[in-house]
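Student: attaching a predicted model along with its sequence, questions to come.
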Amino acid sequence: MTDMDPLVPVLAGLVVDTVWFLDSCEDDEVDPDSAVKMMESVAGVLQRLPEDQLDRFLRALTDLAATEPDPHRREFLESFPGACGLVDDEG
């Protein structure tokens, strides 16, 4: 989207990739309790964003998913808002 600061998609991608790493790493790579705490912390921060900033973040995720060649990362990008409680998954 043309009104979006180019830094927004970069940072959105980094947030998603960090959570993806924590979600997919083995127990011997990162302590599972620490990983869960960090993922909950990230979700909590994102949930507290003002509505306009959250909308920008969600648009960035949609744009990233639309152009993502890796089907696994694309699927994670698409599921990220619902998994973090950023959108209502009902209906």
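Tutor: Thanks, I have it. Residues are numbered from 1 along each chain as shown.
Student: only C-alpha atoms from now on, for both contacts and neighbour counts.
Tutor: Fine.
Student: so what's the residue nearest the centre of the chain up against?
Tutor: For the chain, Val16 is the residue whose C-alpha lies nearest the centre (C-alpha atoms, centre = their mean; 3.6 Å). Val16 makes contacts with Phe76, Leu77, Phe80, as judged by C-alpha atoms under 8 Å, 6 or more residues apart in numbering.
Student: show me what contacts the first one?
Tutor: Taking C-alpha under 8 Å, 6+ apart as the criterion, Phe76 is in contact with Val16, Trp20.
Student: put this next to the previous one:
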Amino acid sequence: MPVYSSLAHALAAALVDVLWFIEGSEDEQMDPDDAVKVLEGVGHLVIKLSSDQQSELIGLLRTMATAESDPERREFLEGFPEGFGLLGDAV
């Protein structure tokens, strides 16, 4: 089990794990409507973070992407900020 540099890093990793699972789930594993609700809920939550918190999350995601050995998961991590509305006027 990895050792994280901060609670924020551990929570970001847990969030990514859940979202990675949801993104990769087949319809038989998870209802698509429920998946969309969860993803939209996370998107809403992260855009409500302060600019400093958003910047911290983006930095953590970049650190995680750099350390990721699975190319598909690395791509997911790299696309997370844009996919969840963190890149825009607020950041």
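Tutor: That came through, no problem. Owing to the predicted nature of the structure, the values given are computational and were not obtained by experimental measurement.
Student: before we move on, the earlier item: now distance to Asp88 of structure 1 too, for the contacts of Val16 of structure 1, in JSON lines please.
Tutor: Formatted as JSON lines, the contacts of Val16 of structure 1 follow (distance: C-alpha to C-alpha, whole Å):
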{"residue": "Phe76", "distance to Asp88 of structure 1": "17"}
{"residue": "Leu77", "distance to Asp88 of structure 1": "16"}
{"residue": "Phe80", "distance to Asp88 of structure 1": "12"}
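Student: which of the residues you listed lies closest to Ala65 of structure 1?
Tutor: Leu77 (5.7 Å; C-alpha to C-alpha).
Student: that closest one: what secondary structure?
Tutor: Applying DSSP: H, G, I helix; E, B strand; the rest coil to Leu77 of structure 1 yields a three-state assignment of helix.
Student: not counting sequence-adjacent ones, nearest residue to it?
Tutor: Nearest non-adjacent residue to Leu77 of structure 1, counting by C-alpha to C-alpha, 6 or more residues apart in numbering: Ala65, 5.7 Å away.
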